[in-house]
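J.: Provided below for reference: sequence and predicted model.
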Amino acid sequence: MKRFFGHLILWAYAVVALAPLVVMVLDSLRPNTDVLADPLGLPKTLDLASYATAWTEASFSTYVRNSVFVTVGAVALDVLVSLPAAYVLGRQRFRGRGVLIAYFLAGLMLPVRLGILPIFYLLGSIGLVDSRLGLVLVYAASGVPFSIFILSAFFRGLPVELEEAARIDGAGEFRIFARVLTPLVKPAIATVVVFRFVPLWNDFFFPLVLLRTTDRYTLPVGLTQFFGEFQTNWSALFAGLVIATVPLVVLFLLATRQIVEGLTAGMGR
């Protein structure tokens, strides 16, 4: 009986959480006149005109391209930097290791937004204000402490025998890292990718402060322009929101298994 009520509560929560998304998708497939007349109605026919309006007239193609470049670039650079650092901190024993771990953990305690003025002046001094590359570097650097924290925990949990067997076979340190241990932490990498991708894709603060040119805006900032220009076209607004949401849904669907494996494995460490 307890299990039944538990499932009932979870299904009720899922319905409440998904209802706005379903309404958003359905209204994006209806003409604006139908949406204004009956906001909760069902589409009579599938009308994709609103998606064409959002993609072309509202420059969503540019915003999506910028968001993909910034988010994918930042996450890739974050993982590329964090993986070797996490391997060293998780598997090696050396003087000062505890200090380095504490240093990276301190990055989790300090919100990066508190440093917006130094970040702005630093990027300005090297000509990276109003640059997508500057935004990539800021995002990648801000995610390194979290990524190292997650990845190093997984590296520590791997059996020492794997490393010893590889050394007996003549493998060097880099080969042990790249060919033996890194494939075993794929669930952790997937967890880091998802948990970093989502907030970066949705971030509004740094693009608003660091970007000046409309053609370089990411989706969250571009949406504010979109809302002002198409505030009476609800169908196009919903289409724009669907376009902004689809990559996150696809990412979760593709990485769900790896995320679950990563989180459950992390609980055992």
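T.: Sure, I can see it. Numbering: from 1, shown residues only.

J.: C-alpha only now, for contacts and for neighbours.
T.: OK.

J.: list the contacts of the residue nearest the centre of the chain.
T.: Nearest to the geometric centre of the chain sits residue 197, at 1.0 Å (CA atoms, centre = their mean). Residue 197 is in contact with 71, 72, 75, counting by CA atoms under 8 Å, 6 or more residues apart in numbering.

J.: buried residues of stretch 210-226, list them for me.
T.: 210, 211, 216, 217, 218, 219, 220, 221, 222, 223, 225, 226 (16 or more other CA atoms under 10 Å).

J.: just the closest of the contacts of residue 197 to residue 125, please.
T.: residue 71 (23.4 Å; CA to CA).

J.: from residue 12, how far off is residue 24?
T.: 19 Å (CA to CA, to the nearest Å).

J.: ok, these two, which is more surrounded?
T.: Each of residue 24 and residue 12 has its neighbours counted (other CA atoms under 10 Å); residue 24 has more, 21 against 12.

J.: name the residues of stretch 256-267 that come out as buried.
T.: Buried residues in stretch 256-267 (16+ other CA under 10 Å): 256, 258, 259, 261, 262, 265, 266.

J.: report all helices and strands that the lengthiest helix in the chain contacts.
T.: Determined from DSSP state H, the single longest helix within the chain is helix 234-267. Other helices and strands packing on helix 234-267, by 3 or more CA pairs under 8 Å, 6 or more residues apart in numbering; DSSP states H and E, are helix 2-28, helix 32-37, helix 49-52, helix 186-202, helix 219-229.

J.: okay, these in a markdown table with distance to residue 115 next?
T.: What follows is the helices and strands packed on helix 234-267, written out as a markdown table (distance: least, CA to CA, whole Å):
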| stretch | distance to residue 115 |
| --- | --- |
| helix 2-28 | 34 |
| helix 32-37 | 43 |
| helix 49-52 | 38 |
| helix 186-202 | 17 |
| helix 219-229 | 20 |
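
J.: what about versus this one:
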Amino acid sequence: MTAVLDRADHRRSAAPAARRRPRSRGTARHPLAYLLLAVLALYALGPMLVFVLASLKTPSEISDSPLGLPGEFRWSNFATAWLDANMGTGLMNSAIISVSTAAGVCVIAGCAAYALTRLDLPKPGAVILYLLVASSLPIQLFLVPLLSLWTEIGLYDNRFGLIVIYWALYSPFATLLIRSFLLAVPKEYEAAARLDGAGEIQVFTRIVFPLIWPGVLTAGLVSGLQAYNEFLLAVTFIQDSENLPASISLYSFQQGFSPNWALVSAAGLIMVLPVLVLFIALQRRFVEGYTSSGMAG
């Protein structure tokens, strides 16, 4: 089994080196490339900059000069928005829902992908077709029957009921993503490990998982971010103010009788910041998981 682990470690260390390619200096330093990158950066960051400036203004300043600088940076808007929009409770609920969704999807999709690639299933192509169809159907088709069923079995208006729906909604794509990583893992590694006396749990945790963990991480990040930003299901299945996620707390705050757009912008920025920090911290792994999978057939 030691030999199998050594080969697996060599494969992991060699993979990034194999993906590296020499950059063309002429292309990287072309003026048009910098101009295009500057335009794209302005297109992406411009609305966020206006959003940040609006959160530091007064309502009258937003009306008079929506794109201008604030006369005085009002950092107190964030404290007021935090309390008035109940963002603390909303962020806590969103964190619980997102983390639980990501963890559940990784387990469900990981087991399903492992079965598709390692077990002798009848007609695996039909299963893959089903996953493709399931991941493309709009959730609006099932909204009314789901609402009726969840009310009858007691899963309406609680976070666990919403998390179960997210598991079913995001697992098909995650299964296909993790499966593409498993197809790239030679089965000989697992066979050699079994000959050395390793059990199925050891084979998966010490041989398979270290080779596919970028795909599992990517599946978890995608499903977690989707659950964090999802609106339709959350506003339909959650009514208790103590269980509302951040997106619904922000929506309820925005729908006030006379919304203060400076405070609404501050509350929206509070909601965006955790996702932004998480993406910046895991950006390299996130992009690596998407680009290295290839969604192989």
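T.: Cool, the structure landed. Treat the numbers as computed from the prediction; the structure is a model and nothing was measured.

J.: residue in structure 2 matching residue 169 of structure 1?
T.: Matched by TM-score structural alignment, residue 169 of structure 1 corresponds to residue 196 in structure 2.

J.: repeat that for residue 47 of structure 1.
T.: So, by TM-score structural alignment, residue 47 of structure 1 is matched to residue 74.

J.: tell me, how many residues neighbour that match?
T.: Around residue 74 of structure 2 there are 15 residues (other CA under 10 Å).

J.: quick check: closest non-adjacent residue to it.
T.: residue 56 (4.8 Å; CA to CA, 6 or more residues apart in numbering).

J.: next, the distance between the ends of stretch 38-45 of structure 1.
T.: 15 Å.

J.: on that earlier part again, so which of the helices and strands packed on helix 234-267 of structure 1 is nearest residue 118 of structure 1?
T.: Across those (criterion: CA to CA), the nearest stretch is helix 186-202, sitting at 20.1 Å.

J.: which residues in structure 2 does the closest one align to?
T.: Going by TM-score structural alignment, helix 186-202 of structure 1 sits over residues 213-229 in structure 2.

J.: check the offset of that stretch from the chain's centre.
T.: What separates the centre of stretch 213-229 of structure 2 from the centre of its chain is 4 Å, taken as CA atoms, centre = their mean, to the nearest Å.

J.: repeat for stretch 104-123 of structure 1
T.: With CA atoms, centre = their mean, you get 19 Å for stretch 104-123 of structure 1.

J.: could you tell me where it falls in structure 2?
T.: Under TM-score structural alignment, the match for stretch 104-123 of structure 1 is residues 131-150.

J.: what does the matching stretch contact?
T.: Against stretch 131-150 of structure 2 from outside (CA under 8 Å, 6+ apart): 156, 161, 169, 170, 172, 173, 176, 237.

J.: buried ones in it?
T.: 131, 134, 135, 146, 150.

J.: now the two most distant members of these.
T.: 131 and 150, at 23.3 Å, using CA to CA across the buried residues of stretch 131-150 of structure 2.

J.: got the contact list for stretch 33-49 of structure 1?
T.: For stretch 33-49 of structure 1, using CA under 8 Å, 6+ apart, the contacting residues are 23, 26, 27, 28, 29, 30, 31, 234, 235.

J.: what does the third one align to in structure 2?
T.: Taking TM-score structural alignment as the criterion, the aligned counterpart of residue 27 of structure 1 in structure 2 is residue 54.

J.: and its match, what does it touch?
T.: Counting by CA under 8 Å, 6+ apart, residue 54 of structure 2 touches 62, 66, 70, 261, 262, 265, 266.

J.: report how many residues lie close to the last one.
T.: Translated: residue 266 of structure 2. Count around residue 266 of structure 2 with other CA under 10 Å applied: 27.

J.: what about the nearest residue to it once chain neighbours are set aside, how many neighbours?
T.: Nearest residue to residue 266 of structure 2, sequence neighbours excluded (CA to CA, 6+ apart): residue 55, at 4.5 Å. The local packing of residue 55 of structure 2 (other CA under 10 Å) involves 27 other residues.

J.: state the distance from residue 55 of structure 2 to residue 61 of structure 2.
T.: From residue 55 of structure 2 to residue 61 of structure 2 the distance is 11 Å (CA to CA).

J.: check residue 112 of structure 2 too.
T.: Applying CA to CA, the value for residue 112 of structure 2 to residue 61 of structure 2 is 54 Å.

J.: how about residue 148 of structure 2?
T.: 47 Å.

J.: what do you get for residue 81 of structure 2?
T.: Distance from residue 81 of structure 2 to residue 61 of structure 2, by CA to CA: 17 Å.

J.: what about these two, which has more around it?
T.: For residue 81 of structure 2 versus residue 61, neighbours defined as other CA under 10 Å are more numerous around residue 81 (23 against 18).

J.: go ahead and confirm the more buried one touches residue 267.
T.: Yes: counting by CA atoms under 8 Å, residue 81 of structure 2 touches residue 267, with 5.3 Å between them.

J.: hey, what's in contact with both of the two?
T.: Common contacts of residue 81 of structure 2 and residue 267 (CA under 8 Å, 6+ apart): residue 87.

J.: can you give me the end-to-end span of stretch 194-209 of structure 2?
T.: OK, stretch 194-209 of structure 2 end separation, CA to CA: 15 Å.

J.: any buried residues in that stretch, and which?
T.: 198, 203, 206, 207, 208, 209.

J.: hmm, back to that, what is the nearest of the buried residues of stretch 210-226 of structure 1 to residue 1 of structure 1?
T.: Using CA to CA, those come closest to residue 1 of structure 1 at residue 220, 44.4 Å.
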